[in-house]
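Sequence first, predicted model second:
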Amino acid sequence: MAYAGRPFPPEVTDNRALWELDAHNINALFGAALNGNRASIGLPPVANVRDYVIGAKPWLATDPVMDPWRGMPDLDVIQTGAWILPDFNPLSTELVAFLDAGTPPVYVGFGSMPMHASTDVAQVAIEAIRSQGRRAVVARGWADLSLIDDRDDCFVVGEVNQQALFARVAAVVHHGGQGTTTTATRAGASQVVVPQAADQPYWAGRVADLRIGVAHDGPTPTTESLSAALGTALAYETRARATAVAGRIRTDGATLAATRLLDMVGQGVRHRRA
């Protein structure tokens, strides 16, 4: 991804060329601070900050279906799958009662994204969801979403077990963070991704490429644009595809990573003893 104030040249699209530009940007942004601190404790300077951080054999903690590793000759990558543990926290009694009281609702939440200040995102989202004949579960998040009236077709949540909730919704409207995208995909929920920053446009594109939802065009939805996206996400074909893809997502990424780590530690102990 590009850093603020350091956009990639629009004419450069080759992934390897962008990778080299990324290394240059990271050196420029963080090299002086890292090497200044290293020098203060007697360590030699690091020539390539990114390669120093990533290492020669990095682990890629993403799902291979959602994020297939395209390969680079100088990186020996181990893709483990996403590091997500089962969440056994129960949904609240009130939320369960809401879910049981009607057809599966649409979840809308943007996690740690504050969203665009000039737009009443809750108003836009709820009106778009209602236009599709659906109820809504609204997650407050950093955007501080709230209900817009006292109708009984909407329910607001704070911290919630997304694994349990997403298994019971018709679609998930979200910002496109890796964790939320992976959780929604594993649950078999179709998605509308409204990306805001960083890696979120990438995950929005992957949702669209997999045909398990829609990548919203731009970070600021309107009632009309979000309603149109929801119409596609709620279509039978999209929901069926989301269900099919869910069965291909790894659930053992954290276990695989922990097992590999313990094996590496064990090998190190054996080598020292030898």
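On my side now, so go ahead. Keep in mind that what you see is a predicted model, and the values were worked out from it rather than measured. Numbering: from 1, shown residues only.

rest of the way, CA atoms for contacts and neighbours
Noted.

gap between the two ends of stretch 225-240?
23 Å (CA to CA, to the nearest Å).

Residues in contact with it: which ones?
The contact list for stretch 225-240, computed with CA atoms under 8 Å, 6 or more residues apart in numbering, reads 124-125, 128-129, 131-132, 170-171, 188-192, 211-216.

Just the residues you listed: which are in strands?
Using DSSP state E, the members of the contacts of stretch 225-240 that fall in strands are 171, 190, 191, 192, 213, 214, 215.

In JSON lines, list those along with distance to residue 87.
Listed next are the ones in strands among the contacts of stretch 225-240 as JSON lines, based on distance: CA to CA, whole Å:
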{"residue": "171", "distance to residue 87": "20"}
{"residue": "190", "distance to residue 87": "20"}
{"residue": "191", "distance to residue 87": "21"}
{"residue": "192", "distance to residue 87": "23"}
{"residue": "213", "distance to residue 87": "24"}
{"residue": "214", "distance to residue 87": "26"}
{"residue": "215", "distance to residue 87": "27"}
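
Structure two is appended below for comparative analysis:
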Amino acid sequence: MRVLLSTYGTRGDVEPLVALAVRLQELGVEVRMCAPPDEEFAQRLAGLGMQLVPVGPPVRELMRGATLPSAAELSRYRTEMVDTQFDVFPGAADGCDALVAAGLAQIAARSVAEAAGIHYVYASYSAVNLPSPYHAPPPRPGWPEPDATDNLTLWDLDAENVNAQFAEPLNGHRAAIGLRPVDNVRDHVYTDQPWLAADPVLGAWRETPGLDVIQTGAWGLPDERPLPAELLTFLDAGTPPVYVGFGSMRPAPDIARRAVEAIRAQGHRVLVSRGWADLDLVDGRDDCFAIGEVNHQRLFGRVAAVVHHGGAGTTLTAARAGAPQVVVPLQLADNPYWAGRVADLDIGAALDAPTLTTESLNVAFKTALSPETRARAKALGAKLRTDGAAVAANRLLDDLVRKR
């Protein structure tokens, strides 16, 4: 059997599909993956013996600026991506038995699967991305801010915005390959039985009429890489530091500096992860150490707390390590949702970046660094599953066997 996996985004979007791909390979399935052409993704897949089919521009280039592209630029990127997907996906899906797409950006995936007569699965990494009366849609950059507060109304407006962006190009391509038009693009992409690749303790789905969500657990792999010698020396030289990192996001320039100052005020050492924003040390003091890309699974078990932007992967890794968290979410995608989950579960604190103050930072760190918070974080970490990718791979294979 052969399966095509597809996503577009940063490492947090690609790595879960890599985990699913590895588990599928262990079951004897051949895997191809459509992903951005960034060199780090190509190297990652090549090291696992997988074929990368590049789609769209490199993500790092899109994230290079200090601010997001304008609404007009984002609209153009999105339309161009639909055209690119219809150019690339049919060839990538040739000979495949199934196509698994992760993320709303995969507008063409279901249509290509339909035209090829192959099984299609849509996957989300966070419950907040799926329509529900229990939460509002996630922030979508470049689209109008809704003038409503009721969750169901907000989801209706969200569907209208998705249609306004994608209905015309999608249905134009569908007509060209002999398929009927769709009148609700978002729900067409999602299907009425989406998969939720999130831990049921950390990010549970609440049953919603009309949507039969299959929650598999989060998709990840064990990371056995050792920590760099210089980092180990720093860790061994004193008490556990507080980690500060924002991954592929670019926070306001002063957020990292203010976080370091607040951590020092609590008497803790600091680890600064450079990330895509290329964060650096505030000064030359020996209580602060800068790192590049390292094994977070090993590192987070040795820190006092983790300060981050609210990415699904970082939130999960810190939670599994039993590390308290301080989340400073950018108003993007699922970042505010994961910040809220950390606060609701009492395993740390959540801050609003635009209204960040010295006082709120100090309160957040006092909360996260308290013995009570650490005890709750450790207790929750012991409950989190690690088999999500294997569960999903087995379910997909079972579905394909039944169809055959």
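Yep, that arrived. All values derive from a computational prediction rather than experimental measurement.

Show me just the buried residues among the contacts of stretch 225-240 of the first structure.
124-125, 128-129, 131, 170-171, 188-192, 211-216 (16 or more other CA atoms under 10 Å).

What sits closest to the residue nearest to the spatial centre of the first structure if chain neighbours are left out?
Ranked by distance to the mean C-alpha position of the first structure (CA atoms, centre = their mean), the top residue is residue 178 at 1.9 Å. In space, residue 178 of the first structure comes closest to residue 203 once its chain neighbours are excluded; the distance is 6.9 Å by CA to CA, 6 or more residues apart in numbering.

can you tell me the helix or strand for that neighbour?
Counting by DSSP states H and E, the element that carries residue 203 of the first structure is helix 200-209.

Mind reading off the mean deviation between that helix and the second structure?
For helix 200-209 of the first structure, the mean deviation from the second structure after alignment is 0.7 Å (mean CA distance after the TM-score superposition for the first structure).

Just tell me the aligned range of that helix in the second structure.
Under TM-score structural alignment, the counterpart of helix 200-209 of the first structure in the second structure spans residues 335-344.

repeat for stretch 149-165 of the first structure
Using TM-score structural alignment, stretch 149-165 of the first structure pairs with 283-299 in the second structure.

buried ones in that stretch?
For stretch 283-299 of the second structure, the neighbour count (16+ other CA under 10 Å) marks 287, 288, 289, 290, 291, 296, 297, 298, 299 as buried.

Distance of residue 39 of the first structure relative to residue 31 of the first structure?
Distance of residue 39 of the first structure to residue 31 of the first structure, given as CA to CA: 12 Å.

Between those two, which is the more surrounded one?
Neighbour comparison, residue 39 of the first structure and residue 31: the larger count goes to residue 31, with 18 against 11 (by other CA atoms under 10 Å).

doesn't that one fall inside a helix?
Yes - the assignment for residue 31 of the first structure, made by DSSP: H, G, I helix; E, B strand; the rest coil, places it in a helix.

Alignment lookup: it to the second structure.
By TM-score structural alignment, residue 31 of the first structure lines up with residue 167 in the second structure.

got it, and residue 63 of the first structure?
Under the alignment (TM-score structural alignment), residue 63 of the first structure maps onto residue 199.

Tell me how many other residues surround that match.
As a burial measure, residue 199 of the second structure scores 24 neighbours (other CA under 10 Å).

Provide the secondary structure category for the residue lying closest to it once chain neighbours are set aside.
Distances taken as CA to CA, 6+ apart put residue 217 closest to residue 199 of the second structure, at 4.3 Å, once the chain neighbours are dropped. Here residue 217 of the second structure is recorded as coil under three-state DSSP.

Trace residue 217 of the second structure over to the first structure, please.
Aligned by TM-score structural alignment, residue 217 of the second structure pairs with residue 81 of the first structure.

Do I have it right that that match meets residue 66?
No - contact criterion CA atoms under 8 Å: residue 81 of the first structure and residue 66 do not qualify, at 9.5 Å.

Strands of the second structure, start to end?
In the second structure, the strands defined using DSSP E lie at 2-7, 30-35, 51-54, 98-102, 119-124, 195-196, 214-215, 242-244, 270-273, 288-291, 305-308, 325-327, 348-350.

how close does residue 312 of the second structure get to residue 163 of the second structure?
Taking CA to CA as the measure, residue 312 of the second structure falls 26 Å from residue 163 of the second structure.

Same question for residue 254 of the second structure.
37 Å.

And those two? Which one has more around it.
A count of neighbours by other CA under 10 Å puts residue 163 above the other of residue 254 of the second structure and residue 163, at 18 against 9.

That one is in contact with residue 182, isn't it?
No - with contact defined as CA under 8 Å, residue 163 of the second structure does not reach residue 182; the gap is 9.6 Å.

In contact with residue 347 of the second structure, which residues?
By CA under 8 Å, 6+ apart, the contact set of residue 347 of the second structure is 324, 325, 368, 373, 374, 376, 377.

check contacts around the aligned partner of the last one in the first structure.
Under the alignment defined by TM-score structural alignment, residue 377 of the second structure corresponds to residue 242 in the first structure. Neighbour list for residue 242 of the first structure: 185, 188, 189, 190, 211, 212, 213 [criterion: CA under 8 Å, 6+ apart].

10 Å - rerun?
Counting by CA atoms under 10 Å, 6 or more residues apart in numbering, residue 242 of the first structure touches 171, 184-191, 207, 210-213, 233, 236.

Next, count neighbours for residue 177 of the second structure.
By other CA under 10 Å, 13 other residues sit near residue 177 of the second structure.

Excluding chain neighbours, what is closest to it?
Spatial nearest neighbour of residue 177 of the second structure, chain neighbours left out: residue 115 (7.3 Å); criterion: CA to CA, 6+ apart.

Next, count neighbours for the one you found.
Around residue 115 of the second structure there are 13 other residues, counting by other CA under 10 Å.

and it, how far is that from residue 389 of the second structure?
Noted for residue 115 of the second structure: a distance of 27 Å to residue 389 of the second structure, by CA to CA.

Then residue 39 of the second structure?
Taken as CA to CA, the span from residue 39 of the second structure to residue 389 of the second structure is 24 Å.

More neighbours: which of those two?
Ranked by neighbour count (other CA under 10 Å), residue 39 of the second structure and residue 389 place residue 389 first, with 25 against 10.

Wait, the more buried one touches residue 222, no?
No - with contact defined as CA atoms under 10 Å, residue 389 of the second structure does not reach residue 222; the gap is 11.2 Å.

Quick check: neighbours shared by those two?
With contacts taken as CA under 10 Å, 6+ apart, the residues that reach both residue 389 of the second structure and residue 222 are residue 19.
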